[in-house]
Each structure stands twice: as structure tokens, then as C-alpha cells.
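1. structural data only, the sequence is not supplied:
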């Protein structure tokens, strides 16, 4: 039997019982995927073509939900606009700040583990109710920001979260503040860059900016690519910040897509419309992800490329 097992390992051929054992081992995942992902996905696709309020049976309406969404729902386009502003502002700021902090924390210093933990904390607690309350207090009429401005001689107090011109920027600042996860990934990428490259550049007289442009950025592009994809997806799904800090106001200026989807589905019980919104969001996210993947051949550099 031992010899037969060795023979099978050398030939790489598997029997039917081997396949059955493999499927048995992955069956918990398959059951979970089918029950909690695939089936709900298909049900939501069906519901997106119906009028459904949870209390009564779905009524088939065809493309009506999608037509209403694109042609007769002003709040929908406000949600799209607010979400796009947030994604294309908060994501670049978050990644830039995360990279800056990662480079600072990549240096050898005392208590470096403590500093890394402290800078990661905002990402752990950033979506909590406590942080939302704190953010409302910071940017309220009598908040810390207005107190600081008054101390500097700036007159006039405003509620930064209730002014349509500034409300979205408070959420962008909150999103940027939660840079810890991206920072750790950047830090791991920086540690993979051979120190010999920097030493050779120093010998050649390269300055800090040149070393960053010629060594750090090119070798870090795979990590930047990964972080960009993950943060773009997370940005389009943003919900907690809008719900807890501003409630989507004022005048829907911070009505994120996820919040409007939630309101339609669970506040107005228009589940069919909410399902249609969810599928459009999926397609929008997939489109931007595909564009980034397509463009990555032009700016992402892999060490093994061309070998």
C-alpha cells in the first residue's frame, strides 16, 4: 500500500475516491457559498425586476426600477455624485497619507511597534458609533475645530457637518483618517525592497526625492495597485460615515449610494428598487476595477516581469 501511494504521488493521477474526498473537505465552503452568496445574489437579481415591499409577494415590473432610477429619481443622481466625489477624493488622499506614514514608520527607531499600533487604531475603530459621535462634536458649531479657529482670531462659527459646502469634506477627512490598513500593507511592501538598491543610489549621489521616484515608487507599484483596488471597492460601499455623522444631509450633499440603497430598502420598504440599485453598484464597481486592471499593464512593474 505504501508503494502504491508513492507510485500514485509520482504519476500525479487521482482516483474517483480522491476527488470525492476533496469535495467532502471543501463542502462546508461550498454550502456556505451557495447558501449565503450565490442564492441571495440570484434572488436579488430577480427582485430587481419586481415591486416588492417584504409584506406582500413580489410583482414583476420588468425594467421599471431601472428606468425610474435613471430617468425619474433626482436623489439617486445626488447619491451617485456624492459617492463619486468621496471615492475620487478620499481614496487618493488616504493612500498618499498611508504611504507617507509607512515610510516614516519604516525607519529604525525605539518603540516602533507601539507607533505602528497607534497609527493602525483609527482603521479598527473608525466605523464605530463612538467615532461618529466624536466627529460630530469636533465639527459641530461648538466643536473643537471652531474653538481652535476662534483662538487663532477667526470669527464666525459654522457647523461644518451641516453646511452643504463643507459636509462632504468632513466625511472625506474621516475616510482619510482611517488609513491604518493601507499603511500596514505599504509598510510590508517597503520592507521587501532590497536596501542595497538605496545604498547604490546613495553612492551615485541620488537625493531622497530621486530615490523615492526611481526606486521606491516603481518597486511599490504592485502594492499600490492592490491598495487602490481594495480602497476603490470600499469607497463605493461607504455607508457608516454618511449614516452616523451627517445622516446624508444637508440637502443630500452627503447621501452616499449605500445609504440611499439602505433607505429605499429598509426605510421605504422598496426592496425591488433597492435590489436594482445594488446591481447597478456592482456593475459600477466592476467597471472601475476593470479599468484599473486594464491600465495596470502601463504602470505596475513586477520584479519577475520579462524573465
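-> Yep, it's here. Given the structure is predicted, the values throughout are model-derived calculations rather than measurements. Residues are numbered from 1 along each chain as shown.

2. only C-alpha atoms from now on, for both contacts and neighbour counts.
-> Fine.

3. which helices and strands sit right next to the strand or helix carrying residue 83?
-> Counting by DSSP states H and E, the element that carries residue 83 is helix 74-105. Using 3 or more CA pairs under 8 Å, 6 or more residues apart in numbering; DSSP states H and E, the elements in contact with helix 74-105 are helix 64-71, helix 112-125, helix 167-177, helix 180-191, helix 217-236, helix 257-262.

4. change it to 6 Å
-> Contacts of helix 74-105 with other secondary structure elements, assessed using 3 or more CA pairs under 6 Å, 6 or more residues apart in numbering; DSSP states H and E, are made with helix 167-177, helix 180-191.

5. which among these is found nearest to residue 265?
-> Ranking these by proximity to residue 265 (CA to CA) places helix 167-177 first, at 23.3 Å.

6. and the closest one with helix 74-105, angle?
-> Here the directions of helix 167-177 and helix 74-105 differ by 30 degrees (axes from the mean of the first three to the mean of the last three CA atoms, to 10 degrees).

7. my guess is residue 300 contacts residue 219. True?
-> No. In this structure residue 300 lies outside contact range of residue 219 using CA atoms under 6 Å: 8.6 Å.

8. so for these two, which sits in the more crowded spot?
-> The residue with more neighbours, out of residue 300 and residue 219, is residue 219; 21 against 17, by other CA atoms under 10 Å.

9. and the gap between residue 225 and residue 139?
-> Residue 225 sits 33 Å away from residue 139, going by CA to CA, to the nearest Å.

10. between the two, tell me which one has more neighbours.
-> With neighbours defined as other CA under 10 Å, residue 225 and residue 139 compare such that residue 139 has more, 22 against 16.

11. second structure for comparison follows:
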């Protein structure tokens, strides 16, 4: 009877201790995540300019989003940006990880050089990219003319401007994918490859049948993370193109920012933010379910 009576009290003490240790993180999450989410949900149902009192108007903002051509343009731009940049970043990071996982001279230096773009600020990366893709004196056009190719209107041609933003996104995310894949590769035991070599497996067969399947959880994490970050891209676009030309590089976050702080339609901007949140959550859940099916299979 004494033991049965003490165990719940001990468990309650452990739960309270765990809650006390987690309380700083919970407080940060509440202040910087849950409270803003709640405020976004509230303002999305109002007409609000940032001054005075918000006026409740129900789902009118969401109805305007459905008939807003610029929203659909921003959504398509964001989707194209994600569909192109994420696979390039994932496959490029995997290729770098496979290369730099070998015993190469200067391997540590090469890893550091490829990781540098990850740690520099997005503003710095955007300034560097704006200089590289400048139509008048940029390095990109000079390289093209040096190879006998025509110059590209990186700031005046829509597809070219979008391509330049994608290139910078891939450049700044390759190092992250590389480091995570390196950690995954180093978690695969050497005996697995030794057994495959004894069975006569080629390098390609080992990559396809051993390395890639065992890196499944790593790939899942990288893809989910990069899809979320690609839908949140903002700084690079503001510095490089400002959303132009002719809204060719206007993404959802940029459009929400312009609606809220340039047009003073903060209720509408909150509705755009709510839609973006739903889209990202839906994509994350779809990827999570796909990952679970793969693990069960």
C-alpha cells in the first residue's frame, strides 16, 4: 500500500520538474509563436489599417483572396520556386556530401567553403547576388559574353529574374543539405558496404540500394525543412528584385508584406498569412504521411 501510494506522488514530482525545465521554452513559443498565430487569425477577420480599431468583417478578406489575380500569381511563383529550388538543393547537397565524405586533400576546408553561404545573412547574400546579376557590370553577363553567349536581362526579364533568385536560394541552402547528409552518411556502418562489395555490387547499385534508402529519414527532414523555408523566402527577393519585373518574383510572403505595410491593408495581409500557414501545414502533413508510408513499406 505504501509503494502504490508513493509512485503517483513521485511521478507528479517528475512531471512538475520536467514542466519547470521546459517552461522557458514554452514561454518563448507562446510569446513568439502562439500569440502571433492567434492575432493573425483575429486580424484576418477584420478590416484594419494599423491605426484605430479593427472592424470585424468575417470572411470577406478570404473572399477577396480567391478573386485576387496577384495572389494567384504570387502562389504560382512560390510553387515554381519551390518545385525547382528544393530538388536542386537536395540533390546538390547529397552530391557534395557523397564527394566530401571521402578522404580527399583539403576536405575540411572544402566543407567549410560550401557551408559559408548558410551562415551569412540573407541580406548579405542578396547584395552579393545583386552585384553578380547586375545587367550592366555583373559577373554573370560578363561570363556569358566571354563564352560568346548573349547577355541576359536578369532584372528586366521575368523568367531570368526568377531563375536568378532560384540560383541564389540553391547556393545558400546547398551547405545545409550537405552537412545534414554528411551526418547521415557517417551513421551508416562500413560493414554494410563491405558486405555489398563482397556480393559484387557496383557503386551505383550501392548508392541506389543501400545509401539512398538508409538516408530516407535524413532526406525527409531536409525536404520538409526546405519546402517550409522556400515558402518563407523574403529577404533575398526584396534585395535582388523587389518582386519585379512585373511581379515575376512576387512571392506570397512579399505580397503579404506589401499588402500590410505598403498598402496598409493589415487585415488582408493577416488573411494572406493565414492562407500561407495552411498551405505550409498541408504540405508538411502530406510529406509526413508519405514518409510514414515509405517507412511501413
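-> Looks like it came in fine. These numbers were taken from a predicted model, which means no experiment stands behind them.

12. looking for the alignment partner of residue 267 of structure 1 in structure 2.
-> Aligned by TM-score structural alignment, residue 267 of structure 1 pairs with residue 262 of structure 2.

13. give me the number of neighbouring residues for the aligned residue in structure 2 for residue 208 of structure 1.
-> Matched by TM-score structural alignment, residue 208 of structure 1 corresponds to residue 203 in structure 2. Neighbourhood size, residue 203 of structure 2 [other CA under 10 Å]: 12.

14. again with the one 4 residues further on
-> Look at residue 207 of structure 2: counted by other CA under 10 Å, it has 15 neighbours.

15. now swap in the one 10 residues further on and tell me
-> Using other CA under 10 Å, residue 217 of structure 2 is surrounded by 16 other residues.

16. which non-adjacent residue is nearest whatever residue of structure 1 lines up with it?
-> Residue pairing (TM-score structural alignment): residue 217 of structure 2 is matched to residue 222 of structure 1. Nearest residue to residue 222 of structure 1, sequence neighbours excluded (CA to CA, 6 or more residues apart in numbering): residue 300, at 5.8 Å.

17. ok, residue 73 of structure 1 to residue 80 of structure 1 distance?
-> The gap separating residue 73 of structure 1 from residue 80 of structure 1 is 11 Å, by CA to CA.

18. okay, these two: which has more neighbours?
-> residue 80 (18 against 11).

19. got a list of what the more buried one touches?
-> Listed by CA atoms under 6 Å, 6 or more residues apart in numbering, the contact partners of residue 80 of structure 1 are residue 257.

20. and the aligned partner of it in structure 2, how close does it get to residue 265 of structure 2?
-> Using TM-score structural alignment, the partner of residue 80 of structure 1 in structure 2 is residue 75. According to CA to CA, residue 75 of structure 2 and residue 265 of structure 2 sit 19 Å apart.

21. go on, residue 4 of structure 2?
-> Distance, residue 4 of structure 2 to residue 265 of structure 2, by CA to CA: 61 Å.

22. comparing those two, which residue is more hemmed in?
-> residue 265 (20 against 8).

23. surely the more buried one touches residue 49?
-> Yes. With contact defined as CA under 6 Å, residue 265 of structure 2 and residue 49 form a contacting pair (5.2 Å).

24. tell me the SS of residue 153 of structure 1?
-> Per DSSP: H, G, I helix; E, B strand; the rest coil, the local secondary structure of residue 153 of structure 1 is coil.

25. count of residues packed around it?
-> Neighbourhood size, residue 153 of structure 1 [other CA under 10 Å]: 9.

26. one more: residue 185 of structure 2?
-> Using other CA under 10 Å, residue 185 of structure 2 is surrounded by 20 other residues.

27. just tell me what it corresponds to in structure 1.
-> Matched by TM-score structural alignment, residue 185 of structure 2 corresponds to residue 190 in structure 1.

28. how much space separates that match from residue 214 of structure 1?
-> With distances taken as CA to CA, residue 190 of structure 1 is found 14 Å from residue 214 of structure 1.

29. what does residue 191 of structure 1 give?
-> In terms of CA to CA, residue 191 of structure 1 sits 16 Å off from residue 214 of structure 1.

30. among these two, which residue is more densely surrounded?
-> Using other CA under 10 Å, the more surrounded residue of residue 191 of structure 1 and residue 214 is residue 214, with 14 against 11.

31. Three-state assignment for the alignment partner in structure 2 of residue 247 of structure 1, please.
-> Using TM-score structural alignment as the criterion, residue 247 of structure 1 maps onto residue 242 of structure 2. Secondary structure, three-state DSSP: residue 242 of structure 2 is coil.

32. count of neighbours near residue 242 of structure 2?
-> When neighbours are defined as other CA under 10 Å, residue 242 of structure 2 has 17 of them.
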